[in-house]
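Peer 1: The following comprises the amino acid sequence and a computationally predicted model.
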Amino acid sequence: MERDESRHTLLDSIADLRARGVGNAQNQVMESAGKFEKIRALAGGADAAIFGAGASGRAAAELLKRAGVGFSVYAQDAGAPDFAAKPFGAGAAKAHRLVVYSPAFRPDHEWIRIAEESGAAAICEPDLSALAWEGKIYAVTGTNGKTTLASFLERALNLAGIRAVAAGNIGRPLSAFCAEMEDSSNAAAVCELSSFQTSRLKFLRPDALLWTNFAPDHLDWHKDMREYFCAKFNLVKALRGELLFISKDVAEAAEEYGMEMPAFAKIPADMAPSACPKPFGTSVQSRNFAMASEFLKSLGLQSAAAEAARGFALPKYRFGEPVEARGVKFYNDSKATNAHAAIAALRELSGAESLVWIGGGKDKNCDVSELASEIAKTAKGAALIGQTAGKLAKMLRSSGVDARVCGSMKEAVEIAAKMAGDGGSVLFSPGFSSFGMFSGYADRGKSFQNEVLCLKNLK
């Protein structure tokens, strides 16, 4: 799970927020009593605790402020503001009846255990937002494709006259929208949700669920694939109604792990890439378009997908049109943060002449043998970066691939360009998360883009 930016720190000190109207929950003049009643009841008249000083923590703070609930922020991140970087222990736990934690906190984190043992209710930020959001919630999850699908659905719904916001892991937490919108009863929230956010759902009940795919990922977080699947399956259990759209591999995984998928679950028929509008004219994106079309039709919006596709641009750093520099085509697919996504991109370019792959990053403890096999079949060479570079180099060299370990993005781009040669192609589809070298996939994608532009402008 990577956001466009890895961390958005809280911009206001607790004192500043209180000065703007937080105060003690019992002494507030409450607004929109019905909308915030559940949050106040859960807080039990005490200040809430917020674990994490990033985007989720800030959004939770703003929503609690609107609800008239005081709060304290606890964070372990040394880069967070001083006021937020205080530890949480048994003494602090006694002061709170409600704890809101960010997705960066594992459900078995010591602080959450301490809070629950003291009798506090511990919920993830999406659950907090669900207590205040009054409209529909359309959940989007999956190993890959979530952000593109959520962005597209937001556009399609708005064009169809339904007020919609894209929230969650896509960048802006739903709690932020709950805090700023006076009335959300006639709105729809398209929520991109990762397994980090759905491991222990308590209050969020989506009106529809679109589950794009399922493949190995985040095994540095989940103990095994079954736990990873079950975290996402919590959304199926929480579903309100019968709008459930899944892929074939999701259905197969459910059977493998002994999870019963509801009979009303629909698997959209595949669409040929050539039959899809231009932004969706690849194997991966055609499946996104097919799922979006089926969902929108279930809402009675028969032509919404086709209409929304006109003028729609894929979010940045997804596999798409290349940039040409010095006779080489460069593809920027930085959003490929797992092997499943990188393999899909490699297959899109299986017929490319003289293809070189740039990849590597933070190790997620996933099996990468299939990725290495696909690189060996598709690419003539590889320029490797990040923590996994050495491991990948050994695997690829054993298959006869010219694999080079690079110390920087600049070196990787320059080496890949030379290896590809005039008329060749370079695919930057890392297959791993970016942490350790970059702040997120967007930072990484921008770095690749800048190095390609430097190469293009080189005299």
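Peer 2: In hand now; what should we look at?

Peer 1: C-alpha from now on. contacts and neighbour counts both.
Peer 2: OK.

Peer 1: got the residue ranges for the strands in the stretch 1-150 of the chain?
Peer 2: Ranges of strands in the stretch 1-150 of the chain, per DSSP state E, counting those that start in this stretch, are 48-51, 71-74, 98-101, 121-124, 136-141.

Peer 1: Relative to R205, which of those strands is closest?
Peer 2: Ranking these by proximity to R205 (C-alpha to C-alpha) places strand 136-141 first, at 7.5 Å.

Peer 1: Can you tell me what sits against that closest one?
Peer 2: With contact meaning C-alpha atoms under 8 Å, 6 or more residues apart in numbering, strand 136-141 is reached by 146, 149-150, 185-194, 205-212, 232.

Peer 1: Name only those of those residues that count as buried.
Peer 2: The neighbour count (16 or more other C-alpha atoms under 10 Å) marks 146, 149-150, 187-194, 205-212, 232 as buried among the contacts of strand 136-141.

Peer 1: Where helices are concerned, which of the residues you listed count?
Peer 2: Counting by DSSP state H, the part of those found in helices is K146, L149, A150, K232.

Peer 1: Columns distance to A49 on top of the residues you listed, output as JSON lines?
Peer 2: Output for these, formatted as JSON lines (distance: C-alpha to C-alpha, whole Å):
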{"residue": "K146", "distance to A49": "30"}
{"residue": "L149", "distance to A49": "33"}
{"residue": "A150", "distance to A49": "30"}
{"residue": "K232", "distance to A49": "26"}
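
Peer 1: Which of the residues you listed sits closest to G360?
Peer 2: So of these, ranked by how close each gets to G360 (C-alpha to C-alpha), first place is K146, at 21.6 Å.

Peer 1: Can you pull up the most central residue in this protein?
Peer 2: The centroid of the chain falls nearest to N169 when counting by C-alpha atoms, centre = their mean (4.2 Å).

Peer 1: Now that one: closest residue in space, sequence neighbours ignored.
Peer 2: Computed as C-alpha to C-alpha, 6 or more residues apart in numbering, the closest residue to N169 that is not its neighbour in sequence is E192, at 5.2 Å.

Peer 1: Below is structure B, check it against A:
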Amino acid sequence: MENLVAILGAGESGVGAAILAQKKGFAVFVSDLGKIREKYQKVLSDYEIEFEAGQHTEDKILNAELVVKSPGIPETAPLIVKLREKGIPVISEIEFAGRYTDAKTICITGSNGKTTTTLLTYHILQKAGLNVGLAGNVGKSFAWQVAEEKHDVYVIELSSFQLDGMYDFRADVAVLLNITPDHLDRYGYQMQNYVDSKFRILQNQTSDDYFIYCDDDEVVKQEIEKREIASVQVPFGLGAASVPGAGVQENRIIINLKQNQFSMSILDLSLQGKHNIYNSMAAGIASMVFQIRNEQLRESLSDFKGVEHRLEHFLKVHGIEFVNDSKATNVNSSWYALESMHKPVVWIAGGVDKGNDYSILKGLVTDKVKAIVCLGKNNAKIKEAFGDCVADIVEAGSMEEAVRAAYYLARNGDTVLLSPACASFDLFENYEDRGNQFKKQVRNL
């Protein structure tokens, strides 16, 4: 069938890509090897888009002129290998949507802090009155918005998997927060492959574009030295601010950009903790590219509400504080969480281990954690890593068991922290499901 676009995966990004493809006059076929959620089935039916679930009809897909794949499908999947052998282009939804918009894009990636920085940047631009869309790993599908909403600027959170499927796409403003080992199972356990993937955020940039990056991150700094970078480099860190760039002086963040200087006390930032100073600086620089006034920027950085499932101080029960950090799907995220705790912690951790190295947590766990509740199907690595520095390590087979166990182990004045350091797919649909179940069980105590 000529002009067929096949879309693999019928989640938010796949359905958005299908709507855009149909609008652009392509024949569209959506195929998902798993189940398709009811709300997405309804959308596809309403738009009269052909779809299948529970299988891939290969004859049909291998006749497409273009395939848009979900970021969750690895390159090693047999169907992807066949498509590559036939020379059929396989791209991401972001790449596909980028072909049909001339809106400006702020693209944010990094191993940790992406969602917070993306939502904060969106918050700043929206409050300043820009016609701005939120897309990528958060918000609504980029393709769907390009098809139906037409924003002037998009703030897009990009994972390495999305970047892998992007070729001609160009970010007007690229933000790279940090690079720590994550998803190494998808990158042949080679850190350099993962680093290269993150640096794809710079592809096709010109001298008119901006590259905002953390100068305190050793991996990022070393990689920049190896590369020719065309765009305007704007580093940020906890030292003095360069020009252009951002830094901290006498407990104030300073941002220098385009003959403009912005400054505000770090105590006035709505997001506290060292990692959030980085996130606030990155969002601040990105916003200043779009000429946001200093007063507006200051106000937005001080009234932002934070992200659900990311260090969300949820409830106190009998003097025990319950904190939902379900979004911590890697070791580094949990490091930030533990680092920001100031009371004895009962730590709920575990899930699908992505080749985690827990050794960087040892010092923090020794200092701050009184007990660990393992929540996952395979907890051997956690027990092995912390068995000699935490007296109580117990296992739980469900969120209900985990919350109860943590509650019994904690005392008045302690904190129960759900910060899994792992993916969620063994017992939960995703990290949101995991965080919501945590909150539900805490309410039930």
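Peer 2: Good, I have the coordinates. Note that the structure is a prediction, hence the values are computed from the model and not measured.

Peer 1: Please state their TM-score.
Peer 2: TM-score of the superposed chains, computed with TM-score structural alignment, normalised by the length of structure 2, equals 0.85; 406 aligned residues with a C-alpha RMSD of 2.3 Å.

Peer 1: what's the counterpart of the residue nearest to the centre of structure 1 in structure 2?
Peer 2: In structure 2, N169 of structure 1 lines up with N137, judged by TM-score structural alignment.

Peer 1: swap in M395 of structure 1?
Peer 2: By TM-score structural alignment, M395 of structure 1 lines up with A385.

Peer 1: From what I see, the match of N169 of structure 1 and L158 are in contact.
Peer 2: Yes. Counting by C-alpha atoms under 8 Å, N137 of structure 2 touches L158, with 6.3 Å between them.

Peer 1: hang on, the earlier thing: so, if you compare the ones in helices among the buried ones among the contacts of strand 136-141 of structure 1, which one comes nearest to S433 of structure 1?
Peer 2: K146 (15.8 Å).

Peer 1: quick one: the helices in the stretch 201-350 of structure 2?
Peer 2: Using DSSP state H, counting those that start in this stretch, the helices of the stretch 201-350 of structure 2 run over residues 218-226, 274-289, 294-303, 331-339.

Peer 1: Any chance of CSV for these, columns mean neighbour count and distance to A10 of structure 2?
Peer 2: Shown next, in CSV, are the helices of the stretch 201-350 of structure 2 (neighbours: other C-alpha atoms under 10 Å; distance: least, C-alpha to C-alpha, whole Å):
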stretch, mean neighbour count, distance to A10 of structure 2
helix 218-226, 13, 34
helix 274-289, 23, 31
helix 294-303, 17, 35
helix 331-339, 22, 29
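
Peer 1: Out of the ones you listed, flag the one nearest E38 of structure 2.
Peer 2: Smallest distance to E38 of structure 2 across the helices of the stretch 201-350 of structure 2 (C-alpha to C-alpha): 32.1 Å, for helix 331-339.

Peer 1: how many neighbours does the aligned partner of G9 of structure 2 in structure 1 have?
Peer 2: Counting by TM-score structural alignment, G9 of structure 2 lines up with G52 in structure 1. Applying other C-alpha atoms under 10 Å, we find 26 residues neighbouring G52 of structure 1.

Peer 1: V73 is in contact with G52 of structure 1, correct?
Peer 2: Yes. Assessed by C-alpha under 8 Å, G52 of structure 1 is found in contact with V73 at 7.0 Å.

Peer 1: one step back: ok, the match of M395 of structure 1 - contacts?
Peer 2: A385 of structure 2 neighbours (C-alpha under 8 Å, 6+ apart): Y358, S359, K362.

Peer 1: Return the members of those residues classed as buried.
Peer 2: Y358, K362.

Peer 1: In helices only, show me the contacts of A385 of structure 2.
Peer 2: The helices, defined by DSSP H, take in K362 from the contacts of A385 of structure 2.

Peer 1: could the contacts of A385 of structure 2 be laid out in a markdown table, adding distance to L202 of structure 2?
Peer 2: Listed next are the contacts of A385 of structure 2 as a markdown table, based on distance: C-alpha to C-alpha, whole Å:
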| residue | distance to L202 of structure 2 |
| --- | --- |
| Y358 | 31 |
| S359 | 32 |
| K362 | 35 |
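
Peer 1: out of the contacts of A385 of structure 2, which one sits closest to V132 of structure 2?
Peer 2: Closest approach between these and V132 of structure 2, by C-alpha to C-alpha: Y358, at 39.2 Å.

Peer 1: Just tell me what F83 of structure 1 corresponds to in structure 2.
Peer 2: With TM-score structural alignment as the criterion, F83 of structure 1 matches E52.

Peer 1: my guess is that match meets V28, correct?
Peer 2: No. Using C-alpha under 8 Å, E52 of structure 2 is not in contact with V28, being 11.7 Å away.

Peer 1: what is in contact with the two at once?
Peer 2: With C-alpha under 8 Å, 6+ apart as the test, E52 of structure 2 and V28 reach no residue in common.

Peer 1: ok, which stretches of the stretch 151-300 of structure 2 are strands?
Peer 2: 153-157, 173-176, 210-214, 232-236, 245-249, 252-257, 260-265.

Peer 1: so what's S302 of structure 2 up against?
Peer 2: Counting by C-alpha under 8 Å, 6+ apart, S302 of structure 2 makes contact with D268, L269, S270, L271.

Peer 1: at 10 Å what do you get?
Peer 2: By C-alpha atoms under 10 Å, 6 or more residues apart in numbering, the contact set of S302 of structure 2 is M264, S265, I266, L267, D268, L269, S270, L271, S280.

Peer 1: What separation do you get for the last one and I292 of structure 2?
Peer 2: Yep, that's S280 of structure 2 we're talking about. Remark: distance between S280 of structure 2 and I292 of structure 2 (C-alpha to C-alpha, to the nearest Å) = 14 Å.

Peer 1: before we move on, what about the fifth one?
Peer 2: The gap separating D268 of structure 2 from I292 of structure 2 is 18 Å, by C-alpha to C-alpha.

Peer 1: Between the two, which has more neighbouring residues?
Peer 2: I292 (19 against 14).

Peer 1: Now do the contacts for the counterpart of G423 of structure 1 in structure 2.
Peer 2: Taking TM-score structural alignment, the alignment pairs G423 of structure 1 with G413 from structure 2. Contacts for G413 of structure 2 (C-alpha under 10 Å, 6+ apart) come out as K316, H318, G319, I320, E321, K343, P344, V345.

Peer 1: let's see 6 Å
Peer 2: G319, I320 (C-alpha atoms under 6 Å, 6 or more residues apart in numbering).

Peer 1: What is the three-state secondary structure of it?
Peer 2: Of the three states, G413 of structure 2 takes coil under DSSP: H, G, I helix; E, B strand; the rest coil.

Peer 1: Please apply the same query to E401 of structure 2.
Peer 2: Using three-state DSSP, the structure places E401 of structure 2 in helix.

Peer 1: Need the counterpart of it in structure 1.
Peer 2: E401 of structure 2 maps onto E411 in structure 1, by TM-score structural alignment.
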